[in-house]
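Chemist: Predicted model and sequence follow; I will ask about them next.
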Amino acid sequence: MISGLPVLRIAFVMLHTSPLDVPGTKDAGGMNVAVRAQAEALADAGHEVRILTRRADPEVPARVETRANLTVVHLDAGPARLLAKGDHEAVMDDFGRALAAELAEHPADLLHAEHWFSGIAALPVARATGIPLVQSYHSIAAPHESPLGDGERAESPGREAGEQRLAREADLLLAVSEAERRTIERRLGGDPERIAVVPLGVDTERFHPCETAECAEQRDWIERGGRPEVIVVGRLHPLKGFDLAVAAISLIAAERRPVLRIVGAPPPDGDDYARALHAAVVDAGMVSTTAFDGALRRTELAERIRQADLMLVPSHTETFGLVALEAAASGVPVIAREVGGLREAVRDGVTGVLLPDGASAEAWADEIEVLLRDRVRLERMGEEARRFALAHGWDRSAEHLLAAYRTLLDRTNCP
């Protein structure tokens, strides 16, 4: 048992996206990866774990046991179809009622809400039942007039007020980085005494350095003058800054230009940005050296990452930057924007390079070229990145999470 804790009945609340969704599709992203990985680690340690999500498909079973001690529960709230992210505010009350009914039949020792939709839906239930409520934000809305670097826009009217309410009323606020902790304190007014930092982890068995014959072939190709490969991974959303990656690569002379691999799909309301990326690639004359892979399952994603020479993470903001850690585990250096939790996910000059927020596409292009030309430095960074990632497994993340749970349960006098 991790940290010597007794068996806990833990209910993760995940209203607007399912842990069964493929990251990079719909509204699935790093949050889906983190919740499922932590839930699996807790279940493997013997705790009884449920992930409660909204039914978005009439054909999906009400309960899906994904492994021993871990069940995904689909609750009926609103139409049983995919909704645009902002539309989930309208179904929060229905989801709360379904959640209350589920807990009446299958009690929990604590509720862990993921994102503000889940927290606001769960808060009345937690108060009515006396179950402590843990809140994770994953991202925090910024005012509409602020730059993208301050965070994503509120996708529905109640988000800013809802996030602030949760900062006041949830029993425990979890941040995934020191950067997010500061945002919770400064923007939302969260009480520092009720905030705990639980770093994310990475599956270092699935994400590992390239050692296969296929990768040996790739290295031989590079040595013979073939094009190296640069990869970006995430939802095709303006916040991820993939347009900067396209612009930077386009500034590299055509004869030296690396292949750009874009992995991810747009959210339900994000087709315009995806079309703009495709158009930018065409306008830059990069069609033959750019691959749009769409969203990939985790095993395929790991294969793509470890075959790349370099990952770019040009996000305007990240609470942590999980893909940067997945690249590190794969022995692939990262060039990232120096914002938010990316300062903690990338060790500047050691596992990759951090470029100042606001750095031009020219600056990104220069850094990409410098790194790709220096294969010795690139390899050394990859080795350091792997060492860094090995200290950040999901089992360690789960230990931090359980310690935070125990502190909360001790404070609230719960078993």
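Modeler: That came through, no problem.

Chemist: C-alpha only now, for contacts and for neighbours.
Modeler: Will do.

Chemist: List the buried residues of stretch 142-162.
Modeler: 142, 148-153, 159-160, 162 (16 or more other Cα atoms under 10 Å).

Chemist: Over to stretch 396-405?
Modeler: 396-405.

Chemist: from those residues, which single one is nearest L296?
Modeler: S397 (24.2 Å; Cα to Cα).

Chemist: Give the full set of residues in contact with L378.
Modeler: Contact analysis of L378 by Cα atoms under 8 Å, 6 or more residues apart in numbering lists 333, 371-372.

Chemist: Repeat that for R306.
Modeler: R306 neighbours (Cα under 8 Å, 6+ apart): 207-210, 327, 330-332.

Chemist: That one: which element?
Modeler: Using DSSP states H and E, R306 maps to helix 298-307.

Chemist: How about T17?
Modeler: Counting by DSSP H and E, T17 is found in no helix or strand.

Chemist: Make sure it is actually in contact with A28.
Modeler: Yes: with contacts counted by Cα atoms under 8 Å, T17 reaches A28, the gap being 6.2 Å.

Chemist: List the neighbours of the longest helix seen in the chain that are in contact with it.
Modeler: Determined from DSSP state H, the single longest helix within the chain is helix 394-411. The contact list for helix 394-411, computed with Cα under 8 Å, 6+ apart, reads 2-3, 5, 37-38, 41-42, 132, 171-172, 196, 198-203, 415.

Chemist: returning to what we had before: mind listing what's buried along the helix holding R306?
Modeler: Using 16+ other Cα under 10 Å as the test for burial, helix 298-307 gives 301-307.

Chemist: Repeat that for stretch 183-195.
Modeler: For stretch 183-195, by 16+ other Cα under 10 Å, it's 183-184, 188, 190, 195.

Chemist: put this beside the first:
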Amino acid sequence: MLSVHTSPLHQPGTGDAGGMNVYMVELSRALAEQGVAVDLFTRCRGEGVPRLVDLEPGVRVRHLHAGPRRPLPKEAMPDLVLPFSLALLKEERGYDLVHSHYWLSGQAGRIASFGWGIPLVHTAHTLALVKNAHLADGDTPEPELRIRGERRIVGDADRLIANTGDEAEALRSLYGAAPLRTEVVRPGVDLRTFGPGSERDGRAAARARLGLPADAFVPLYAGRIQPLKGPDILVRAVAELLWMAPDLRRRLLVPVIGGHSGASREGTVWRLAAELGVDDVLKACPPVPQERLADWYRAADVLVVPSRSESFGLVALEAQACGTPVLASAVGGLPTAVWDGVSGLLVRGHDPVDYARRLLWLARHPRARVSMGEAAVRHAQGMSWRTSATRTIDVYQDALAGALRVGQGRRHAPAPSASLSWRNEKAVARV
């Protein structure tokens, strides 16, 4: 697997790390449990991390020297794709296929696929044309360079993995992806980490550990602070909520967990909160490890996901697994992640008033929140990473069976092994 611009080891919610980082780690672990060995290649940023990190049996993170050994903005990454690819090609051979994540890695994946003569499987995670169609006011559109790069990847990849049917349709309608080479594999949730807890270790215990008032109404935001994720919509919704129900201020607490990312300017959200007079009910919190994040989900009354664009929305699935309903925008994969009216509520459009009305309804109907939370657990339990890995292996096997390379008119060189299994076999299937 390839991840040029962000490491699987980075803390989600910081810099460019987010759901994709969780996706790569959890999918790799689930693949390893089913017998597929995975090497995750990323760029060395000079952070004192060993060149090779054993994440767990069957999963390794490998750092390549490409460009300056320091953190760089994502905008500088296109210039490092070629050095990254050349460093990758110098590594040992013997991989069965390459699976790239995000368009930058897809460019490197194209080179590795041709150089090694193995199939390329690509997961976009986000698409420039979709993002550009849902920009916030003043946000910077994705460049033409990325759009051209995504078109090349879509044309060259043996298989494309989309998170949802909507994403698969966007790949087909906007990028001309071949339907027979486009597969839908829904992401999962780590049910060992994210769960409702026991009767004695549920919401009350989580609030006690986090120092939150037991009687507070707690809408939670968890994600990167950037325009595409819509934190400004949440702030404006909180202002509308308090205008509708001023008495709610004494028990309203809105934790915002995440770091600034991309085009987001440091402090913009907090300045908006101060201008609207709601900074007293917002609580800024840094990104936290998954185990701690599970506590925040359990402590919350509702998770708010007001994204303008979202390929899937893993946080929505994680919160539901913890028994917390979700209030989310009806975009991208969120209608798949959230069962509208059962495990949460979906909002069409981005009007803060619509969010405020639903927040007020949730605040005034605690029994409905409990009922939705119970349904949310059942809904999330139907989406495991094990299932995602099984479907992904099917996609890998189809690619290994000899999918025709677009434009080459020939099949890939035979894969080094006939089956995707590393346990108890001399032949090792490797990604």
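Modeler: That came through, no problem. Every value quoted in this text rests on a predicted model; they were computed, and no experiment measured them.

Chemist: Got a TM-score for the pair?
Modeler: Here the superposed chains carry a TM-score of 0.90, computed using TM-score structural alignment, normalised by the length of structure 1; 394 aligned residues with a Cα RMSD of 2.1 Å.

Chemist: before we move on, the earlier item: list just the nearest of the contacts of R306 of structure 1 to P79 of structure 1.
Modeler: F207 (36.8 Å).

Chemist: still on that earlier bit, could you export the buried residues of stretch 396-405 of structure 1 as a markdown table, including distance to H47 of structure 1?
Modeler: Output for those, formatted as a markdown table (distance: Cα to Cα, whole Å):
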| residue | distance to H47 of structure 1 |
| --- | --- |
| R396 | 16 |
| S397 | 15 |
| A398 | 11 |
| E399 | 12 |
| H400 | 15 |
| L401 | 13 |
| L402 | 10 |
| A403 | 14 |
| A404 | 15 |
| Y405 | 12 |
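
Chemist: and of the residues you listed, the nearest to L354 of structure 1?
Modeler: Nearest to L354 of structure 1 among the buried residues of stretch 396-405 of structure 1: S397, at 24.2 Å, using Cα to Cα.

Chemist: what about the strands in structure 2?
Modeler: With strands called from DSSP state E, structure 2 shows them at 2-3, 38-43, 52-56, 59-64, 98-101, 120-123, 159-162, 182-184, 219-222, 254-257, 282-285, 302-305, 326-329, 344-347.

Chemist: and of those, who's closest to V315 of structure 2?
Modeler: strand 219-222 (7.1 Å).

Chemist: Quick one: closest of the strands of structure 2 to G230 of structure 2.
Modeler: Of all the strands of structure 2, it is strand 302-305 that lies closest to G230 of structure 2, at 7.7 Å by Cα to Cα.

Chemist: so where is stretch 376-387 of structure 2 in structure 1?
Modeler: Taken onto structure 1 by TM-score structural alignment, stretch 376-387 of structure 2 occupies residues 385-396 there.

Chemist: from the chain's centre, how far out does the matching stretch sit?
Modeler: On the basis of Cα atoms, centre = their mean, to the nearest Å, stretch 385-396 of structure 1 sits 16 Å off its chain's mean C-alpha point.

Chemist: What of stretch 394-405 of structure 2?
Modeler: 25 Å.

Chemist: now stretch 106-121 of structure 2
Modeler: Put simply, stretch 106-121 of structure 2 sits 23 Å off its chain's centre (Cα atoms, centre = their mean).

Chemist: Kindly report the same for stretch 27-39 of structure 1.
Modeler: That offset, for stretch 27-39 of structure 1, works out to 6 Å (Cα atoms, centre = their mean).

Chemist: Give the aligned range of it in structure 2.
Modeler: Counting by TM-score structural alignment, stretch 27-39 of structure 1 corresponds to 16-28 in structure 2.

Chemist: Next: stretch 329-337 of structure 1.
Modeler: The aligned range for stretch 329-337 of structure 1 in structure 2 is 321-329, by TM-score structural alignment.

Chemist: what about the matching stretch, start to end distance?
Modeler: 19 Å (Cα to Cα, to the nearest Å).

Chemist: from the buried residues of stretch 183-195 of structure 1, which ones fall inside helices?
Modeler: Counting by DSSP H, the buried residues of stretch 183-195 of structure 1 place 183-184, 188 in helices.

Chemist: which of the residues you listed lies closest to H115 of structure 1?
Modeler: Of those, the one sitting nearest to H115 of structure 1 (Cα to Cα) turns out to be I184, at 13.0 Å.

Chemist: how about the closest residue to the closest one other than its chain neighbours, what does it touch?
Modeler: Distances taken as Cα to Cα, 6 or more residues apart in numbering place G190 nearest to I184 of structure 1, at 5.5 Å, with adjacent residues excluded. Applying Cα under 8 Å, 6+ apart to G190 of structure 1 gives the contacts 164, 167-168, 173, 184.

Chemist: ok so, going back, of all the buried residues of helix 298-307 of structure 1, which two lie farthest apart?
Modeler: Farthest apart among those by Cα to Cα are L301 and Q307. That separation is 10.0 Å.

Chemist: just curious, which of the buried residues of stretch 142-162 of structure 1 is nearest to M311 of structure 1?
Modeler: G149 (19.9 Å).

Chemist: and the equivalent of L303 of structure 2 over in structure 1, how many residues sit next to it?
Modeler: Aligning on TM-score structural alignment places L303 of structure 2 opposite M311 in structure 1. As a burial measure, M311 of structure 1 scores 26 neighbours (other Cα atoms under 10 Å).

Chemist: Tell me how far M311 of structure 1 lies from T289 of structure 1.
Modeler: 16 Å.

Chemist: Show me the helices in structure 1, by range?
Modeler: Going by DSSP H, structure 1 shows helices at 30-44, 92-105, 115-129, 159-169, 178-188, 213-223, 242-250, 271-283, 298-307, 322-329, 342-345, 361-373, 375-390, 394-411.

Chemist: Can I get those helices in JSON lines including distance to P79 of structure 1?
Modeler: Below are the helices of structure 1 laid out as JSON lines (distance: least, Cα to Cα, whole Å):
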{"stretch": "helix 30-44", "distance to P79 of structure 1": "21"}
{"stretch": "helix 92-105", "distance to P79 of structure 1": "11"}
{"stretch": "helix 115-129", "distance to P79 of structure 1": "16"}
{"stretch": "helix 159-169", "distance to P79 of structure 1": "21"}
{"stretch": "helix 178-188", "distance to P79 of structure 1": "32"}
{"stretch": "helix 213-223", "distance to P79 of structure 1": "46"}
{"stretch": "helix 242-250", "distance to P79 of structure 1": "33"}
{"stretch": "helix 271-283", "distance to P79 of structure 1": "22"}
{"stretch": "helix 298-307", "distance to P79 of structure 1": "29"}
{"stretch": "helix 322-329", "distance to P79 of structure 1": "31"}
{"stretch": "helix 342-345", "distance to P79 of structure 1": "37"}
{"stretch": "helix 361-373", "distance to P79 of structure 1": "43"}
{"stretch": "helix 375-390", "distance to P79 of structure 1": "41"}
{"stretch": "helix 394-411", "distance to P79 of structure 1": "33"}
